[in-house]
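Chemist: pasting the sequence and the predicted coordinates here, then a few questions.
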Amino acid sequence: MMKRLFLMLLLCCAMLPAQAHKPSDSYLSLDVQQQRVSGQWDIALRDLDYAIGLDQNGDGQLTWDEIRTRHAAIAAYALERLHIAAEGSACRITPGEQLIDHHTDGAYNVLRFEAMCAAPVSTLVVSYHLFADLDPQHKGLLRLTHQGKTSTAIFDPAHAEQHLSLTAPDRLQQFTAYVKDGVWHIWIGYDHILFLLSLLLPAVLLAAPADNLRGAFIDVLKVVTAFTLAHSLTLTLASLSLVSLPSRLVESAIAASVVLAAVNNLYPLFRGRRPWAAFGFGLIHGFGFASVLIDLGLPQGALLASLFGFNLGVEIGQLCIVAAFLPLAYWLRHTWLYHRLLTAGSALIALIAVVWFVERAFDVQAQWIGL
């Protein structure tokens, strides 16, 4: 039974998608003044192209002219999936101008709009269904401002409608939402998971003494702690805009870190310095984690709580992976299967990460040009 579980793990690695980029998000900003709601909605062009088709000549490249001719279709598609209500009545939404902006993961269409409500707003009811039928992992990140105060919310299929009080925002609910998003971010971040597994695979074999689960746990604790400290540091610095690195450099370096961590299991590169390697590469992974909060553009007051909640969620998700992996690995550490997994699995992880590195470093699948 346990051997089957490990074979399934190896198969899952082989079935990972070639690309492991930031999950699909959109960024919705609402500013409420009396009964008027001014909105801006940033939606990834790659997602819109998949949903309604923007590349009219089919050459795999998007130009401003192609996007401009689809402005009406973009507005209709998006606003049909966004409903705003206040004081028991729907607010009438009118589309405005559309622009192009660049986020950390590519080009976005910027849709501006106005919503007029029947009475001054005290509680805003927002229903969000963008890409609900196409991508169950898509999330909408909301920034709501009113009289200089900012609150946040995260929309997903399980939380498609939310009631947002302007007078007494639910800070605990906002914090919890970012904790959950941090957990989910690490669980679907294939590159982060493979990096972590590459570092964990030899832990039960290198522990001293080798037959001591406590020794294996201490080895894992050193690696995970070093990784946590490092990515927490750069996540904070990047989210507060104190340090900034180009997205392509960060994503390429993350892929390279997975390659090196996996190759280390085949040919020792770090030689007893895995915690230091985890710390060094964790600094790069932190910049990758920060992309969600950077793109949301929160003011510092709202950012600090979101930052702490998101980072806590990342740690919880990470610890869940460790808790599931370590006992199983320790149990099978002396079996032929585990040693084969260490070698063949590490080689497969390295191969997948090399594909990611080539894609990211050389932009071999770039489609969004001319913008």
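Modeler: Looks like it arrived, so ask away. Numbering: from 1, shown residues only.

Chemist: make it CA atoms for all contacts and neighbour counts henceforth
Modeler: OK.

Chemist: can you map out the helices along the chain?
Modeler: For the chain, the helices defined by DSSP state H occupy 2-14, 45-52, 64-68, 71-79, 171-187, 190-200, 203-206, 213-239, 247-263, 274-296, 300-331, 336-340, 346-362.

Chemist: Ala20 is nearest to which of these?
Modeler: Among the helices of the chain, the nearest to Ala20 by C-alpha to C-alpha is helix 190-200 (6.0 Å).

Chemist: pasting the second one now:
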Amino acid sequence: MKWHIYLLSTLLLLAGPVWAHKASDSYLVLDVKGQQVTGQWDIALRDIDFAIGLDADGNGEITWGELRARHTDIEAWALRALTLDRGGSCALRVTQHQVDAHTDGTYAVLRLGASCPSAEGELGVNYRLLFDQDALHRGLLRLDLENITHSAIMAPDKAQQRFSADKPSSVAQFGQFFGQGVWHIWIGFDHILFLISLLLPVVLVREGGRWRGVGRFGEALREVLWVVTSFTVAHSITLSLAALGWVSLPSRWVESAIALSVVLAALNNLKPVVNRRRWLIAFVFGLIHGFGFASVLADLGLPQETLVLSLVGFNIGVEIGQLAIVAAFLPAAFYLRNTGFYRHGVFAGGSLLTLLVALVWLAERALDLKLMDF
């Protein structure tokens, strides 16, 4: 019981700082022809509110009037975080303010224009939006440079990138989205909790209403392979369908269903209903999780040939990131499987904590509430 209480307390303490602000993306589209640059920058209202404050009356809703009143401040804040150069610094300006809906909420749309000193050579992009406040933030860039399309992900360690008018390397394109696939599974806390909930019982066998440790590592490994393979196949299917634009579901439905999947997986650990076919749970809900992964690529609107390459790299990255989690979890779980610490603290306590967090997520997402900061 002491281990149980200690574990729950530790996890709750860690949850606050790690999940204090949801990871976000902005969408930057640039078209460069000669010295002239036009473009569009979509930034989530929740991120602007987080950075500079938009909700003037504090009622939890951002109106068009509140947004319009801060146009000058938004413009100054955004332009401080983005610079372009081609033969020298390009004079970047906001030409129009609009709003648009993405799969995860409402975005401010900044129409951009710029004039560069040179009509030839590489274009340099320096992106710094929110990096000092949210290291998980990413800028998803689509660039048409003299009719050659580039795509890139701007991150704190890749805040400055240069692009030429030559066709980009397929290897580089693949590698960048592969890395982001790994990154997105590691920061996708709901995806991780769902996977961990399915993995927690693989080193245990339920007999006579009680849990005991499995006899051999091979038994646990076989169960893990079934679960992970089912989850991988399922979310790869819907990730591909959604990213290619063939199937689309409302973000609120998808995010609510993902939270529900975590609830059911954790609840099944505490009150087992599905014991021998957890791979079936992994497959069914993996289909929903795939739509969650797809929003990263679908909203960017990449050209078909670039999207396919990016999709493959991103999906393989997700799988490698997922396998890394499994590789870290399984040996330790197998070693501790016969201890009270694992059965009561990690398995029961972890499942209970996961259930509580996921229930709050479900209420927030289904009812459009704000109950906690992560």
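Modeler: Cool, the structure landed. No experiment lies behind these values; they were computed from the predicted model shown.

Chemist: overlay them and tell me the TM-score.
Modeler: In this superposition the chains share a TM-score of 0.92, using TM-score structural alignment, normalised by the length of structure 1; 362 aligned residues with a C-alpha RMSD of 2.3 Å.

Chemist: tell me which of the helices of structure 1 sits nearest to Asp135 of structure 1.
Modeler: The nearest among these, by C-alpha to C-alpha, is helix 45-52 at 9.4 Å.

Chemist: before we move on, back to that, got the helices of structure 1 as a markdown table, with mean neighbour count columns?
Modeler: Output for those, formatted as a markdown table (neighbours: other C-alpha atoms under 10 Å):
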| stretch | mean neighbour count |
| --- | --- |
| helix 2-14 | 13 |
| helix 45-52 | 16 |
| helix 64-68 | 15 |
| helix 71-79 | 17 |
| helix 171-187 | 19 |
| helix 190-200 | 23 |
| helix 203-206 | 21 |
| helix 213-239 | 20 |
| helix 247-263 | 23 |
| helix 274-296 | 22 |
| helix 300-331 | 18 |
| helix 336-340 | 15 |
| helix 346-362 | 20 |
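
Chemist: Gln35 of structure 1: which of the ones you listed is closest?
Modeler: Short answer: helix 71-79, nearest of the helices of structure 1 by C-alpha to C-alpha, at 18.8 Å.

Chemist: just how off-centre is that closest one within its chain?
Modeler: Averaging C-alpha positions (C-alpha atoms, centre = their mean, to the nearest Å) puts helix 71-79 of structure 1 25 Å from its chain's average.

Chemist: once aligned to structure 2, how far is that helix on average?
Modeler: Compared with structure 2 after the fit, helix 71-79 of structure 1 shows a mean deviation of 0.9 Å (mean C-alpha distance after the TM-score superposition for structure 1).

Chemist: packing partners for that helix?
Modeler: In terms of contact count using 3 or more C-alpha pairs under 8 Å, 6 or more residues apart in numbering; DSSP states H and E, helix 71-79 of structure 1 is assigned the packing partners helix 45-52, strand 92-103.

Chemist: quick one, which of the ones you listed is nearest to Ala255 of structure 1?
Modeler: strand 92-103 (19.7 Å).

Chemist: mean offset of that closest one relative to structure 2 (after superposition)
Modeler: Mean deviation for strand 92-103 of structure 1: 0.8 Å (mean C-alpha distance after the TM-score superposition for structure 1).

Chemist: let's have the helices and strands packed on helix 71-79 of structure 1 in a markdown table, adding distance to Ala76 of structure 1.
Modeler: Formatted as a markdown table, those follow (distance: least, C-alpha to C-alpha, whole Å):
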| stretch | distance to Ala76 of structure 1 |
| --- | --- |
| helix 45-52 | 11 |
| strand 92-103 | 9 |
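
Chemist: which one of the ones you listed lies closest to Pro246 of structure 1?
Modeler: That would be strand 92-103 among the helices and strands packed on helix 71-79 of structure 1, by C-alpha to C-alpha, at 10.8 Å.

Chemist: how about that closest one: buried residues?
Modeler: Going by neighbour count (16 or more other C-alpha atoms under 10 Å), the buried part of strand 92-103 of structure 1 is Ile93, Pro95, Gln98, Ile100, His103.

Chemist: returning to what we had before: a markdown table for the helices of structure 1, including distance to Leu164 of structure 1?
Modeler: Putting the helices of structure 1 into a markdown table (distance: least, C-alpha to C-alpha, whole Å) gives the following:
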| stretch | distance to Leu164 of structure 1 |
| --- | --- |
| helix 2-14 | 40 |
| helix 45-52 | 27 |
| helix 64-68 | 33 |
| helix 71-79 | 19 |
| helix 171-187 | 10 |
| helix 190-200 | 33 |
| helix 203-206 | 47 |
| helix 213-239 | 24 |
| helix 247-263 | 33 |
| helix 274-296 | 18 |
| helix 300-331 | 15 |
| helix 336-340 | 51 |
| helix 346-362 | 38 |
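
Chemist: follow-up on the earlier one: just the buried residues of strand 92-103 of structure 1 now: which is nearest Thr167 of structure 1?
Modeler: Within these, the smallest distance to Thr167 of structure 1 is 22.9 Å, found for Ile93 (C-alpha to C-alpha).

Chemist: and of the helices of structure 1, who's closest to Ser165 of structure 1?
Modeler: That would be helix 171-187 among these, by C-alpha to C-alpha, at 10.5 Å.

Chemist: nearest to Val322 of structure 1, out of the helices and strands packed on helix 71-79 of structure 1?
Modeler: Comparison of these against Val322 of structure 1 by C-alpha to C-alpha identifies strand 92-103 as nearest, at 31.8 Å.

Chemist: show me what the closest one is packed against.
Modeler: For strand 92-103 of structure 1, the packing partners by 3+ C-alpha pairs under 8 Å, 6+ apart come out as helix 71-79, strand 106-116.

Chemist: please redo it, this time with the cut-off set to 10 Å
Modeler: strand 36-44, helix 64-68, helix 71-79, strand 82-86, strand 106-116, helix 274-296 (3 or more C-alpha pairs under 10 Å, 6 or more residues apart in numbering; DSSP states H and E).

Chemist: which one is the aligned partner of Val314 of structure 1 in structure 2 nearest to, not counting chain neighbours?
Modeler: Under the alignment by TM-score structural alignment, Val314 of structure 1 pairs with Val318 in structure 2. Nearest non-adjacent residue to Val318 of structure 2, counting by C-alpha to C-alpha, 6 or more residues apart in numbering: Gly181, 4.4 Å away.

Chemist: these two touch, right, the one you found and Ile153?
Modeler: No: here Gly181 of structure 2 does not reach Ile153: they are 11.3 Å apart, not a contact under C-alpha atoms under 10 Å.

Chemist: rewinding a little: Glu161 of structure 1: which of the helices of structure 1 is closest?
Modeler: Judging those by C-alpha to C-alpha, what sits closest to Glu161 of structure 1 is helix 171-187, at 13.6 Å.
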